[in-house]
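Student: pasting the structure only:
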């Protein structure tokens, strides 16, 4: 080369040659493929060429990924560039754009037998645009002329090492599927290859043959230390070996049905429908282990609807997930509050302190330091949002897809998502199926329409991979479809498998037509020494019920627990642990007695809670079934008078001539949470008619009776509101379709929306933001949650509560502490830019108050305490 080129610089002034860095990244990509047979198989299946050809092409492009750094403008970003002889050039564009432009300039068509540039475009974009999202080419400028010869010489040298003698010509569309995988692989390889711990600076360029073995050795050390070697399943397929936490238990019928399945020969999707508490999760783990044992996957990711449900699942899996693997595997937790989970954090600390497992500690901490990397773990639990970002134009989405495509995707509570998120989930299934992954979907209350939608999404994904998956056979009458049910789709067949069950749910339903009846029921439960829960549909209703129960009905405040979403991260984690301790599976009678929980929807799914009597506001039928499953969930002795499971439901009377605002007259705020009055009317009518939730006997009738064809005819007065709700659902679905990526379009700027994680929402609710609470004390201002590390990012997030922007859009800092507030915000890692920092002063023991303005500019008073959470007056 005519000049030296720096690729990485270091704080001590040393630097790493650009050519060496490019080879480091290629060596890491090679090691990732060698160490992960499933990834290698995915890449081969996505390519329209022989395995050896696609591997050589991808490694060649990995070695060329930073071609744009040859540009003089980049080289002169530091004073080092001038010392190396680069005296001209401005940096008008990012080096990724320069890479595309430089490739076009020196396009090696005359000496490399590659597909033409237009056909290669998807892979070129994947390789050169390795900073998280596609980019476009740019004008190189005149200064690039001085480096073109060196750039071309480097391309020639790596081409001689990597490329095959000849390649067939392909159409652009044939390489688009491979571009998603290639983009993720090169991003990951670049992240690892840029780590100075393993890749020490070597500034003097020699030649490919001299440095390549060095790069390969470093790459092997790095990939192995970071735990990115493909995980292997244990050889055992015995129930007791795979699920040791169920030692002594016989497999449920659904679990046995999974164990009895024939050997898989390709990607599969399961839809498992079974009762709440029926062992669906364990059945999914058995299905995932089966895929891993036969080499079709090398990990699993369990996605759940909320952080609370993800935390609960993490606790469950932590008991025995290691039994699925033949090596020590780190269990990752992926959501916005991972460090609030004590079990997770203590596990990380334990690995860090284990002297005999230095590699495991390095791997765990590297995977845990970013939610984007958490999906690369061999075993992970988190919110489904972390996976959904893979099909949105969010930065580094291809890295998420890369992690998922080697894992079995398990999605719990698939019935719980709205139309927008449900459409994103369907697109995720299309992507996952097209990339060769397997999936297991779990639900206790699925409609036939949702089952068809999810199955169709999977079939479409396999069609993108060139496979024609048959439709599963099932009864034409949705009311007659078996329950429990396993739906299984493979490339060869689609089948619906009826499954028996030993478990039943029989909860009597009592209709209550005014709130006084609910408070009477709670008082009676308290006096009888029972524990009870009232699930309310809004936070405002939760707080009001808790206040009235203490102030007007005389229950002791320390016996009334409140649980909803408007607590700071730290306080919510504490409350969640306390709720599980008092009402969970292992709770004891002395803790449960005379305890009343007033909660929002945070308790209705996946949290293993058990109450002597359950109260609920009226909600759609699938949620009422979920809530009923929290009543008498476990076998235990009950207080006198509470031997039978009963759910009392607060509802307006479902009369034939009910008015259009039938639901809203009783639930003024709840009508905006559940805006379909006809569905709610049918739910109330069926519950009143049945007088009980009896499963599995009535499973289909309860759900299909509210949503399916031939349902009860609701009063016509509700038609207008139903049409409004239907219109909004159509609009939300259109937004999801427009905002999500198209697999067939490849990794490209064209026709795809790209932004960051904030601009790519996985939920389409009303705008909200984090409210970061600050305590104003005599000795200064500090974060609400301060563990002694001051304004660390952990403490910042632990001190936040999420609120709608309409409630509070700005905060007021009293003049007496304004300077201290500014100083504290300046010390925060994010400077408080992405949240609202709200100073609070203690107005009575444990009660803090502050003020701000809502979206209309009206001044609002805010109160916060650790028992009731945030209240905006």
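Tutor: Great, that's in hand. On a predicted model such as this, the values are computed, not experimentally measured, just so you know. Numbering: from 1, shown residues only.
Student: every contact and neighbour count from this point should use C-alpha atoms.
Tutor: Fine.
Student: how far off centre is the helix or strand in which residue 185 is found?
Tutor: Counting by DSSP states H and E, the element that carries residue 185 is helix 172-193. Centroid separation for helix 172-193 versus its chain: 21 Å, with C-alpha atoms, centre = their mean, to the nearest Å.
Student: name the residues that touch the helix or strand just after that helix?
Tutor: Using DSSP H and E, the helix or strand that follows helix 172-193 in sequence is helix 208-225. Residues from elsewhere that reach helix 208-225, judged by C-alpha atoms under 8 Å, 6 or more residues apart in numbering: 20, 23-24, 27-28, 31-32, 157-158, 192-193, 198-199, 229, 359-360, 362-363.
Student: buried subset of those as a PyMOL selection?
Tutor: Here is the PyMOL command that selects the buried residues among the contacts of helix 208-225 (16 or more other C-alpha atoms under 10 Å):
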select buried, resi 20+23+24+27+28+31+32+158+192+193+198+199+229+359+360+362+363
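Student: coming back round to it: the helix holding residue 185 packs against which elements?
Tutor: helix 18-35, helix 37-46, helix 117-128, helix 208-225, helix 397-405 (3 or more C-alpha pairs under 8 Å, 6 or more residues apart in numbering; DSSP states H and E).
Student: what about versus this one:
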């Protein structure tokens, strides 16, 4: 039995190592004084620190499900094995290539007799210690474990701890000198591995051999946990350096790890959630819901699945899918040992209200868990609840301090590298820099700000964010394992899954494969999911479960709508089940009257006229158009007609503060709790921000034509809430479809912006389906069609049929629309987009069934920043976020007029808040000019949140030239872009 209380020197003595070897191993450094708070830290000290952090993570962070799997593959020694595999990661630092990197630290090593010759100076030939560790460990594992299979999945975990997994060919050193030659180096390298192994608790390296193997997706999650342990243990403020081996021990590292964990405020989620006493309790008790039939169906499926699997939920807008999904997540987590939830939303705008809903839900388990709920998008600073919890600001519902959390100081950039930044830079790699918002934790009772660092958000126990964060975990980018580790211990809920276009679907399919192989429960939600997409997602998940590249398990046709489809693996075979009988919706279908309003004028004057007529006697109208400039034009036209404060404008080119305020105001006046606040007359003019997950209730909808599923989503904002009082003229929900007009031979012509966003084929088929209900476009004029005679759809009964027809193989367009020609052009474009996405997917299709992570990063990604990665998964051009300031005599002011200073100086958090309220993302047409011409103001140097944020300086006349375009910001219209 190993005595863990003794120093590492005593361990080496007990092993019978020679004094020469002991002296040499005792001088190998792991963290240099120059980069470790002024104190050298020995290599063995860092290995033990990392192992000790892993031990704390096992006790307080890892999910029950993952601990169970590690126990299985290690023969019941899961915790000890996890500590070993996390700590061994840096064994490759015991080589000349690393030890020579700092001349001051190298001197004692040389003095001990470990010498080296001339090392390559070409950065491309440098021998990285992550790869060096795998190179020295791999042959020993094969020899002492007697199993190439076992060694084959473990050595990549060491080789990949700096974010990328090399191929086995990459383990060949470029020069013999860099790895260390001669008996002295070989003995020292062997001793580092053996001494660490013995100190952790194994008798020898042979005793570490696993009895089984993790699946590749589980290996990826484990790799992310290794990186997490390494970064925590590399924080010099928490783990000060130890330069004398006599002071290094596992017991000491445990004490340091326990203290650091507490100071950083780190913790897991449920940590073993008990099964609910009542099968409906997660809905009725925790969420206060009187269960609808569709919600009961989903919850019952969660109870009955024998193993974790995929659930695809299709139900009408407003049916309560999200609450049912949260209830199902509780059941799945309790039954199968998962520790938290990630809810993926289609956009930032939809993430905020979902964050608040999840926050309240998590509090129902334990009020202290609210500090473990993260909001993952770039504008979270403007969510009042997020700020209350993570920055210690007053809560939105009262004036008290937020639970005593935090200091009230603004969250800023961290200075710590968490073990990766400097070392990565030494090898010419893109640094894994902490992002804005990363500071040390606020203590055990507050939120763990460590999780706010770059690439770490998904490691938080509970998270709500855009679907991009899920898609990033399916890209072949550095540190992808951190993102996947954050998903692997959670139940994953993806809302509005239909919103992913064909490009994004490639990443979603890839993510589902990896999640399926990791055994992660996934719940997909949609009101308008095409059958082909349902089949695609089921096949992808089962591909991961079964570990084969191609799966085609026919999904039975649902018995009705709503419906729930489940897929899982059992005994090596796929099981797919769906609702065989119709599940009644919570409310009956109602007829929705459809009329054409032909108009392709970007200014939208005719649309404004029609909206004015619709609300002349009162009513609430929602106008959804496909272009910001068109929304601005309609808004101005309505104000000119005298609507004044009754008209609201909502789009993506509003600065953060204005957008947040207007969204909240619209939800207050048109949301489910509006009650007496609901105005007599109101118009909201919006872009696609109001398309989905926007819980408002309009009397009449005016919408640009969009693909059928998205058009139905917009209709879902119409007559949404029961009990809403409406004027008699609005007793029947009505939709005016615009953004289209009849061209030659009656073939529809679309707005240019609509064609650019959606493509002609999907618009053409949507127009055909609307024509069947509303009549020919050529003869249409919404104002001449009496409500009683207008054609329509029955919602929600017609939804699945309309979506199926819109995306099916059968022709739906009238003769003369040349549908086949348009389809061929569309198909060629879509195939090209699929191929483009394939360049960034985490795994090549032919390598999906490979059993290890070796060679996963066969080529790098061109995405170097979060913004570029967003563009990768969204198939968009990269964009730039800026903060708007106004130049005035003597200095600058914020967009709302707050004085800054001569050079833009910001002297307190309140001013920073006002300034940051002026952030917005520029359209992609301005990206090149912005990157060339915009910089932070001089007064922002060293200021958290601001020092890297470009300023869009509006001159005293209120505008500026950016490239060839005049850019201004109007308090009502938002960003206005005019070509000169």
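Tutor: In hand now; what should we look at? Please read these numbers as outputs of a predicted model, since none were measured by experiment.
Student: hmm, back to that, list the buried residues in the helix holding residue 185 of structure 1.
Tutor: The neighbour-count criterion (16+ other C-alpha under 10 Å) identifies 172, 174-190, 192-193 as the buried residues of helix 172-193 of structure 1.
Student: tally of neighbours for residue 769 of structure 1?
Tutor: Look at residue 769 of structure 1: counted by other C-alpha atoms under 10 Å, it has 16 neighbours.
Student: so it touches residue 800, yeah?
Tutor: No: using C-alpha atoms under 8 Å, residue 769 of structure 1 is not in contact with residue 800, being 9.4 Å away.
Student: which one is the equivalent of residue 629 of structure 1 over in structure 2 nearest to, not counting chain neighbours?
Tutor: Aligned by TM-score structural alignment, residue 629 of structure 1 pairs with residue 716 of structure 2. Among residues not flanking residue 716 of structure 2 along the chain, residue 317 sits closest, at 5.4 Å (C-alpha to C-alpha, 6 or more residues apart in numbering).
Student: so the one you found makes contact with residue 718?
Tutor: No: in this structure, residue 317 of structure 2 is not within contact of residue 718 by C-alpha under 8 Å, at 9.9 Å.
Student: residue 713 of structure 1 -> structure 2?
Tutor: So, by TM-score structural alignment, residue 713 of structure 1 is matched to residue 813.
Student: same question but for residue 486 of structure 1, I mixed them up
Tutor: So, by TM-score structural alignment, residue 486 of structure 1 is matched to residue 564.
Student: mean deviation, the helix ranked longest in structure 2 versus structure 1?
Tutor: Counting residues, the longest helix found in structure 2 (DSSP state H) is helix 819-838. Superposing on structure 1 and averaging over aligned pairs (mean C-alpha distance after the TM-score superposition for structure 1), helix 819-838 of structure 2 comes out at 2.2 Å.
Student: and the contacts of that helix?
Tutor: So helix 819-838 of structure 2 is contacted by 502-504, 506-507, 759-761, 764, 811, 813, 844, 872-873, 875 (C-alpha under 8 Å, 6+ apart).
Student: kindly recompute the last result at 10 Å.
Tutor: The contact list for helix 819-838 of structure 2 (C-alpha atoms under 10 Å, 6 or more residues apart in numbering) reads 475, 501-507, 510, 759-762, 764-765, 811-813, 844-845, 872-875.
Student: so who does the closest residue in space to residue 586 of structure 2 that isn't next to it in sequence touch?
Tutor: Nearest residue to residue 586 of structure 2 in three dimensions, chain neighbours excluded: residue 292, at 5.9 Å (C-alpha to C-alpha, 6+ apart). Residues counted as contacts of residue 292 of structure 2 (C-alpha under 10 Å, 6+ apart) are 283, 319, 320, 324, 583, 584, 585, 586, 587.
Student: how close does residue 292 of structure 2 sit to residue 587 of structure 2?
Tutor: 10 Å (C-alpha to C-alpha, to the nearest Å).
Student: residue 961 of structure 2 now?
Tutor: Distance, residue 961 of structure 2 to residue 587 of structure 2, using C-alpha to C-alpha: 53 Å.
Student: if we can go back for a sec, distance of the residue in structure 1 that the residue nearest to residue 586 of structure 2 lines up against relative to residue 605 of structure 1?
Tutor: Taking TM-score structural alignment, residue 292 of structure 2 has residue 252 as its aligned residue in structure 1. Look at residue 252 of structure 1 and residue 605 of structure 1: by C-alpha to C-alpha, they are 21 Å apart.
Student: who touches both of residue 292 and residue 587 of structure 2?
Tutor: The contact sets of residue 292 of structure 2 and residue 587 overlap at residue 319 (C-alpha under 10 Å, 6+ apart).
Student: name the nearest residue to the match of residue 486 of structure 1, sequence neighbours excluded.
Tutor: residue 313 is the one closest to residue 564 of structure 2 (C-alpha to C-alpha, 6+ apart), at 4.7 Å.
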